[in-house]
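Participant: only geometry, no sequence info:
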């Protein structure tokens, strides 16, 4: 047998080009591995050998993590397990890996496709730092990618860094994930995660032959329906689609980060994991699709899903339920049909913004056309039902056309894309008066309160509580003239619609006390109903507030940019006479304040940052301060304002910081959760909250870093003294931020290292 070098090393640490070679003699005389032998990687990260998953007694050849021997990213003989410990792995002079049982019969071979064999002078088997097991022609050169065979071409249920999911058009090789049958059985299960090539390619998750999820086409930023692919501090991804290749791959931003995504055998979702430490192990993040609207074709043909509405399904504008009775019973059932059938000579288009575009199975695409050319092409083809840009970056480019019913659409309020749906010209004329109201209704967002609060939901609360100010009585506003607007009449200046004060006065019954639903430092909040029936919440800035027009408009511009599917939606504002109003969607499920503290009317204060409360200066770091206050209130079950500790007279922020400095942060935690919580997670949350409420806005983290700190184990800075340490600090905190640098504490229970990127 020709000399063989067998490298049995696997690591997901992203160290460039590091490999470990093991000579034939270092294994045994035959160059084989027997059951009971394990090879440990040089870095001690991985082992390769035979194992039995879960409670099974069957034997498989696989690679697992040294620090987590139940975490197996790749299995060789998934479908042909061994019943005993007689298995032996051989390497042939053709560069083929062969697994044989006790009877000498082969149960698995790396030549799974029965490719033509050719002798290799000196085959080399290496398991690269990426986790890719490769066979080369003896040179040991892995940089060229010229492999005889590689395990990355045959993934199991795990997507790891550097792996490609997709198709090689030159060889016909199709790389896709397939779930395990169960945790005890790694044989191919029911779910697959795979690119499908009819029309423009999309990733499809199937349960056997049934489609469960569709990613949407790549739009220049991400796969249309996968919000998790947006730019983030943890990993980057690449999508490649050309004449030779179609694939999706990802890599961690930090070379020391271990990441993997597992195709769940229970529901077909991709569950991302990140290695934390030996005590915490793998940290599971949210699956890559989790809500109702991610269920394939939930709303039927020509329907659209909005996860923040109830019911979630509605028909697209220009369409109505095919079976109204069935639809009323189960919205989405039976799908939607056109109100007016198309006449090829008289058509128009309805723009539907911020969506995951429909299924592209029967689509047509062209990268070189612009949107105008795309529209003309759709208009000239009677079968065309809609069009959109193929690439939404840099103003948009390319053309994507649909020719059948529009399937599996959903709203994505913060970063969706536009689609133009073909309808009869008479349909547009008939519905012009109600179209805008319908669109506004379809885009309404409500916040669902739950016991397990995500960071996104917590951020939503900031939009509600941050700007509550002082109240003012108003009389005789119904007699105001419409020409009494300020210089800020243009919605373009504020990037938001402007409401007429008379409409708001009418909607709130002249700001009647019976419509007041909350009160805070900025004034009062009133429920109102507009003429079209839409319910709103109106925040009314008190004239005693120090905030002027410039500060108010600056604030509005910032809020307008913070639109998210988990955020209460800002509908517009009103700057007229002496009034400065913010108009939000109305939240029928009441505020988070009700669920934390139990009372009926909301009177909130104590969330404003020092620079905002004292100088009227608003920035994104003002939101961060409010978020920190909220975190500490949730953990303690106490309000910041009104809390004065009998021993030191500090408010909640000062009390929390004092306990932190003394290493006694758990004393802050409410008794109702102290006995059931995870102490390390609670202590970390308290430290993050204190970092958010630091007096100087320069010291506070950004919200993206806050989310990272709460969802991972990145090291944390020591927090400095909070703003508004006690009630008297409202005046004292007007001092310069340099004074805050002096107020630090030492806490041996925290780690001060570099901040995560």
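Facilitator: That came through fine. As the structure is a prediction and not an experimental result, all values here were calculated from the model. Numbers count the residues shown, from 1 in each chain.

Participant: For the rest of this, base every contact and every neighbour count on C-alpha atoms.
Facilitator: Noted.

Participant: in what helix or strand does residue 730 lie?
Facilitator: Secondary structure from DSSP states H and E places residue 730 in helix 729-732.

Participant: name the helices or strands packed onto that helix?
Facilitator: Helix 729-732 sits against helix 610-615, with contacts defined as 3 or more Cα pairs under 8 Å, 6 or more residues apart in numbering; DSSP states H and E.

Participant: Any buried residues in the helix it packs on, and which?
Facilitator: Buried residues in helix 610-615, counting neighbours by 16 or more other Cα atoms under 10 Å, are found at 610-613.

Participant: One more: stretch 66-74?
Facilitator: 66, 72-74.

Participant: and if you look at stretch 384-394?
Facilitator: Neighbour counts using 16+ other Cα under 10 Å place 384-392 of stretch 384-394 among the buried residues.

Participant: rewinding a little: make JSON lines from the buried residues of helix 610-615 and add distance to residue 275 to it.
Facilitator: Formatted as JSON lines, those follow (distance: Cα to Cα, whole Å):
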{"residue": "610", "distance to residue 275": "38"}
{"residue": "611", "distance to residue 275": "39"}
{"residue": "612", "distance to residue 275": "39"}
{"residue": "613", "distance to residue 275": "41"}
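
Participant: residues contacting residue 374?
Facilitator: Residues in contact with residue 374 (Cα atoms under 8 Å, 6 or more residues apart in numbering) are 387-388, 398-401.

Participant: Go ahead and confirm residue 624 touches residue 693.
Facilitator: Yes. Counting by Cα atoms under 8 Å, residue 624 does reach residue 693; the two are 7.3 Å apart.

Participant: higher neighbour count, those two?
Facilitator: The residue with more neighbours, out of residue 624 and residue 693, is residue 693; 36 against 27, by other Cα atoms under 10 Å.

Participant: Tally up the residues packed near the nearest residue to residue 88 once chain neighbours are set aside, please.
Facilitator: Once flanking residues are discounted, residue 88 sits nearest to residue 34: 4.5 Å by Cα to Cα, 6 or more residues apart in numbering. When neighbours are counted by other Cα under 10 Å, residue 34 registers 17.

Participant: Below is structure B, check it against A:
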């Protein structure tokens, strides 16, 4: 009997232990037969997010809400709430799949508190709710390959996580916005909302009870031009705005870490936060609005706000306060009015009084530099030269501006929400009467000119005196550097990739002896690999920084032009997914390039090595694909130069210590002019297997030829196979992927090491995206920004791909691939072919 009781006790203890483990670690899904109570939670597989019941920290009530929050950090950070306006008064709540297949929250009396409230075409035991690693809660149809019936990302609350999007679609009525909490301890619906407006130019706005409180300024294809300090942040965090020019606008962003989010706080401020392990706290990277002047229409019509001004509000030149008493009392809401009427207004007054004639001089424009442009811009198709005339010919036009990414913008009526920036901004031209544009008097010029002249002469004398006492060796070194740069510019002046806008003098020059010492005199043990230019060595500077040194072989008659081209191109690029050029060295016959060192070497060293493939799990591979796309988008659209890489391949993708990808090797890159979309060359360069058919056969290259190479890389990353590798029936990778797609088995292309049923849908979408990139006709291929949208959004309605260009064209001699047998270099080889185009 004692033995029997002991066995039962052990059984009960085992059951309780198993139950307690479930409470602690949780499952990641709810099914019809496995609801969760108030004391239980779901935990996503990555362990980042948890879903269940909570009470806000510091709340004086015991109200229970259902939401999603970050797990394993000491500060409660809730990113989504279901029953925000219908909390439960006790701990009797249950989350379950209801009889109609919806995910529901009920209280202790089985009263419905919240529901996903969608029409479910299947039986309730065929649906489940799953908490994804992204923080997205999904209601899925288990029978139909996990079809998404509802998801929290489509019903955002106060936080925007990576891979979420804000969206407005007037055709469907979809409007994805963020809404603030009522207070920091009350998750109920607050007063502030942030979302997108699409016409006439996409902008981000914050409203309080539907009244605008802040605006970002228009999107110009790269940044919101009302956020002058956001260029770097938008690039780093992978922001992208998709605009179909039909009214549908989608703002997305992706970050390597999910411990990162944007949050609309109860005070109406958007904060960007990321978790700092060292600080054990959330770091604030950016906030909007951030200054007194950021408030919408702070200074009223025709008033401009200056952050460092006292008072901050000033009337634009040619305007005076509408109400002096209010203005002097620092009440600027009524703004300013014109001091002198425009010519059209004068003519209108003359006509209405029975007069006639067209006397008086014409209106002109006052240039305001570095401005946040006013609200309600109108679109014009005029080019930069015609934009002023279009405004001047329209009596209702009060201002114009031109942005290269947007084009000509016109304003009618009052100019509202203007701000003067200290950094970058847009030049705004405000229309004024001729009398307001008088130049300074001649007397002022006569007085000012001698003073300026004397000051200039004095400054020249001081500079000459300083130069005289410089040490001669330093002077000789400066002259030497100047000659070297002139030599570099001369070498690249005829290069098809050279750009007059690039200032090579900004690039640091290294002494040869410094580089020799850092690499232990270029010893074999520091050799990383052999590239097209010559060997690549690992080095370490005196201050401890690790570098990779590419040394052009003296015996190499090939590569000098490409090396100089790389200096010209990459010295002006700065992006997290591009390898960074630290400097160069040209002394005598020595020519070297110095890069940041990439400890994980190149992508192909992991992707095609059976012993290392397992390091690249599916999440890592997806992040690598996305990072490559971000870097390529920067080259094609977001950098100050419009660049076609022309040699994109797995061996030219380097990996940092966190396996983040960086595009390298710009020796073959081509800089396009702003209005140039395609070019032709008789010297075809690149690597066979990655080159688009129009480039290999006809020498035509464009952004779409880079997209073809990108598609090949995507398929290689998914499959873990080289494109040159032959699959069944002697098919190369593109042909094999196309075959599987047509058979409805696209997911089976995935490397068996990473394949899992839970990833099947995402893998299929990635294969489809890769096939869209490698379509034979260039115009059928998507732009890189569209590719990013395909990968990072939940949109499953992608176009059907057409046949890829996987059949080798024998009209061209086989271009040699430069992939070395040992791909170990931190900075990889450049592939060179010489094929005569038609």
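Facilitator: Noted; the coordinates are in hand. Since we're looking at a predicted model, the values are computed, not measured.

Participant: about what we covered before: structure 2: matching residues for the helix holding residue 730 of structure 1?
Facilitator: Against structure 2, there is no aligned range for helix 729-732 of structure 1 (TM-score structural alignment).

Participant: distance between that helix and the chain's centre?
Facilitator: 39 Å (Cα atoms, centre = their mean, to the nearest Å).

Participant: ditto for stretch 138-151 of structure 2
Facilitator: Distance of stretch 138-151 of structure 2 from the chain centroid (Cα atoms, centre = their mean) equals 29 Å.

Participant: Longest strand in structure 1, by number of residues?
Facilitator: Identified as the longest strand of structure 1 according to DSSP state E is strand 185-196.

Participant: What's the end-to-end length of stretch 190-206 of structure 1?
Facilitator: 8 Å (Cα to Cα, to the nearest Å).

Participant: Can you tell me what sits against that stretch?
Facilitator: Residues outside stretch 190-206 of structure 1 that contact it (Cα under 8 Å, 6+ apart) are 165-167, 175-181, 207-208, 211-218, 223, 263-265, 267-268, 360-365.

Participant: hey, where'd the helices end up in the stretch 351-500 of structure 1?
Facilitator: Using DSSP state H, counting those that start in this stretch, the helices of the stretch 351-500 of structure 1 run over residues 371-380, 425-442, 455-465, 491-494.

Participant: How about the stretch 201-350 of structure 1?
Facilitator: Counting by DSSP H, counting those that start in this stretch, the helices of the stretch 201-350 of structure 1 are 324-329.

Participant: could you pull out the strands for it?
Facilitator: 202-207, 210-214, 235-241, 245-252, 259-263, 270-275, 282-284, 303-305, 313-315, 319-321, 336-338, 347-356 (DSSP state E, counting those that start in this stretch).

Participant: now swap in the stretch 51-200 of structure 2 and tell me
Facilitator: Under the criterion DSSP E, counting those that start in this stretch, strands of the stretch 51-200 of structure 2 are mapped to 65-70, 78-81, 94-97, 103-106, 112-115, 127-131, 137-141, 147-151, 159-160, 165-169, 174-176, 178-183, 186-197.

Participant: Out of those, flag the one nearest residue 604 of structure 2.
Facilitator: Closest approach to residue 604 of structure 2 among the strands of the stretch 51-200 of structure 2 is made by strand 165-169 (32.2 Å; Cα to Cα).

Participant: Surely residue 499 of structure 1 is in contact with residue 579?
Facilitator: No. Contact status for residue 499 of structure 1 versus residue 579: not in contact, 11.6 Å apart, counting by Cα under 8 Å.

Participant: The two: which is more packed in?
Facilitator: Under the criterion of other Cα under 10 Å, the comparison of residue 499 of structure 1 against residue 579 puts residue 499 first, with 19 against 16.

Participant: element containing the closest residue in space to the more buried one that isn't next to it in sequence, please.
Facilitator: Distances taken as Cα to Cα, 6+ apart place residue 574 nearest to residue 499 of structure 1, at 5.1 Å, with adjacent residues excluded. Take DSSP H and E as the rule and residue 574 of structure 1 turns out to sit in strand 570-576.

Participant: Residue range in structure 2 corresponding to that strand, please.
Facilitator: Against structure 2, strand 570-576 of structure 1 falls on no residues (TM-score structural alignment).

Participant: what angle do that strand and helix 425-442 make?
Facilitator: Put simply, strand 570-576 of structure 1 runs at 90 degrees to helix 425-442, going by axes from the mean of the first three to the mean of the last three Cα atoms, to 10 degrees.

Participant: residue contacts, the residue nearest the centre of structure 1?
Facilitator: Centroid-nearest residue in structure 1, with Cα atoms, centre = their mean: residue 228, separated by 3.6 Å. Shown in contact with residue 228 of structure 1 (Cα under 8 Å, 6+ apart): residue 288.

Participant: circling back to that earlier point, quick one: closest of the strands of the stretch 51-200 of structure 2 to residue 771 of structure 2.
Facilitator: Nearest of the strands of the stretch 51-200 of structure 2 (Cα to Cα): strand 147-151, 22.2 Å.

Participant: The closest one versus strand 127-131: what angle between them?
Facilitator: Here strand 147-151 of structure 2 runs at an angle of 60 degrees relative to strand 127-131 (the same axes, to 10 degrees).

Participant: And the longest strand of structure 1, how far out from the chain middle?
Facilitator: The answer for strand 185-196 of structure 1 is 23 Å, by Cα atoms, centre = their mean.

Participant: With mean neighbour count added, can I get the strands of the stretch 201-350 of structure 1 in TSV?
Facilitator: Output for those, formatted as TSV (neighbours: other Cα atoms under 10 Å):
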stretch	mean neighbour count
strand 202-207	21
strand 210-214	20
strand 235-241	15
strand 245-252	19
strand 259-263	22
strand 270-275	19
strand 282-284	16
strand 303-305	30
strand 313-315	24
strand 319-321	21
strand 336-338	21
strand 347-356	19
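
Participant: All set now, cheers.
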